[in-house]
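Asks: turn this into a structure:
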Amino acid sequence: MKCVAFDIGETLTCDDRYWASWADWLDVPHHTLSAPVGAVVAQGRDNADALRLLRPDIDLTVEYAARERAGLGELLTENDLYPDVRPALAALCDLGVRVVVAGNQTRRAGESLRSLGLPADAVAVSEEWGTAKPDVEFFHRVTDLARAEPEETLYVGDHPANDVFPAREAGLLTAHLRRGPWGRLWADTREVLAAADWSVSGLGQLASVVAGK
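Replies: Sure, this is the predicted structure:
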């Protein structure tokens, strides 16, 4: 194994603040938005459908632009990182493997993530690439970023449909992370267990995966 590549949302970063911000923007209690988020997750739908359930006539393009003007656009901070991110990435670097980050995020989110100075060799996001998961082209770009063959690259993510299944289809090794709503909901399904080369409950387990490969 020459490279470990990481998804971003609910793998490296916690989405709690993001959804809380949307609840405040829509002027509803946080738990009122949490319920439809859980519903669309369970149904395998687009995350944004949770917002449409609360406001059926919402124009998300308009709302995203308005939030951006209000200073509430996508911005990732140190507080959004899960506690195991820095030590886990540093441990992988110490093992001599290339560490990259690649997920479905906006250009601004990518810039803010790079500004955090993570122990990673490269950070890239879908808006910069012009392709997004689960498209196979996204994973071709991941292997380019990895500077390794697909079978030498491990992709780590929480979402089976966006991370595990398409990465495997593209020929990459896969690790399913039992974290967040997507990671936990389908963790023990036959399909996920069959598709993932490894299942981990925390990023700290990856050093052992790499060392044992």
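
Asks: every contact and neighbour count from this point should use C-alpha atoms.
Replies: Fine.

Asks: following the longest helix along the chain, which helix or strand shows up next?
Replies: If you go by DSSP state H, the chain has its longest helix at helix 30-42. Sequence order places helix 49-54 as the next helix or strand after helix 30-42, per DSSP states H and E.

Asks: how about this one, so we can line them up?
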Amino acid sequence: MIQTVVFDVAETLVKEDRHWAGWADWLGVPRYTLDALVGVVVSRGGEGEDALRLLHPGMDVASARHARESAGRGEYLDESDLYADVRPALGALRDMGKRVIVAGNQSARAGALLRGLDLPADAVTTSGELGVAKPDPAFFERVLDLAGSAPHETVYVGDLPAVDVFPAKAAGMRAAHLRRGPWGYLWADDPEVVAAADWRADSLTRLVNALAEDDRMNGANEPAHAGGRGEEG
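Replies: Prediction:
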């Protein structure tokens, strides 16, 4: 049985509109331009921040982030940035007796902002706080330490296969692919994603329902098995 559910942040719990709009405004480029560049680099296997370096070759993103913060234009999150199903879904999982963790590739400041939202989660952390980022296996090792559950009892939920689904499976965890945001839709029906994901869902509500069904199928005292992939459309 699944004991711990770990959530990615960007386009899983939080909409990224504000994040990239802030960078576009800081760099003085149209928001659509940066959005398009982010789409291109991620679809080619890169990181979103690589788009910033296309606009400014050699850019030190950490220094630029610090400059934004010093100018009062740093990262910001509030309730409006959350997808509507986040609080109900996380709360439902805790009611089911699951441990809920939020852990994604974000800055330490983003981690503090997320904790300030007082989500129904047992722990919130980011790559900036852990000192290692997805898809590095060490990230998932840290997450499993935080989870306190065996890999096969832990599911990682995210929208981006290359940094969420595939490395989570490589770490022995179960994985759920969320059809949300550009990357979730782009790879929703990719054969490798379909083969790797234990669950595919288009909302956190449907994912919670699928995990509840998994509990019923496995029984309260039975360990979860890595086989048997389900889809919630």
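
Asks: kindly provide the TM-score of these chains.
Replies: The TM-score (TM-score structural alignment, normalised by the length of structure 1) is 0.95; 213 aligned residues with a CA RMSD of 1.3 Å.

Asks: show me how far the longest helix of structure 1 is from its chain's centre.
Replies: 18 Å (CA atoms, centre = their mean, to the nearest Å).

Asks: mean deviation, that helix versus structure 2?
Replies: Averaged over the aligned pairs, helix 30-42 of structure 1 sits 1.5 Å from structure 2 after superposition, using mean CA distance after the TM-score superposition for structure 1.

Asks: so that helix corresponds to what in structure 2?
Replies: On structure 2, the counterpart of helix 30-42 of structure 1 by TM-score structural alignment is residues 31-43.

Asks: can you give me the strands for structure 1?
Replies: 3-6, 98-103, 122-125, 153-157, 173-177, 198-200 (DSSP state E).

Asks: of all those strands, which one is nearest V192 of structure 1?
Replies: strand 173-177 (7.9 Å; CA to CA).

Asks: which ones are touching S201 of structure 1?
Replies: Residues near S201 of structure 1 by CA atoms under 8 Å, 6 or more residues apart in numbering: L177, R178, R179.

Asks: re earlier: tabulate the strands of structure 1 in JSON lines, adding columns for distance to V28 of structure 1 and mean neighbour count.
Replies: Formatted as JSON lines, the strands of structure 1 follow (distance: least, CA to CA, whole Å; neighbours: other CA atoms under 10 Å):
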{"stretch": "strand 3-6", "distance to V28 of structure 1": "33", "mean neighbour count": "26"}
{"stretch": "strand 98-103", "distance to V28 of structure 1": "29", "mean neighbour count": "24"}
{"stretch": "strand 122-125", "distance to V28 of structure 1": "30", "mean neighbour count": "20"}
{"stretch": "strand 153-157", "distance to V28 of structure 1": "30", "mean neighbour count": "27"}
{"stretch": "strand 173-177", "distance to V28 of structure 1": "31", "mean neighbour count": "26"}
{"stretch": "strand 198-200", "distance to V28 of structure 1": "35", "mean neighbour count": "19"}
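
Asks: pipe these into TSV and attach distance to G212 of structure 1 per row.
Replies: Shown next, in TSV, are the strands of structure 1 (distance: least, CA to CA, whole Å):
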stretch	distance to G212 of structure 1
strand 3-6	14
strand 98-103	16
strand 122-125	24
strand 153-157	13
strand 173-177	14
strand 198-200	12
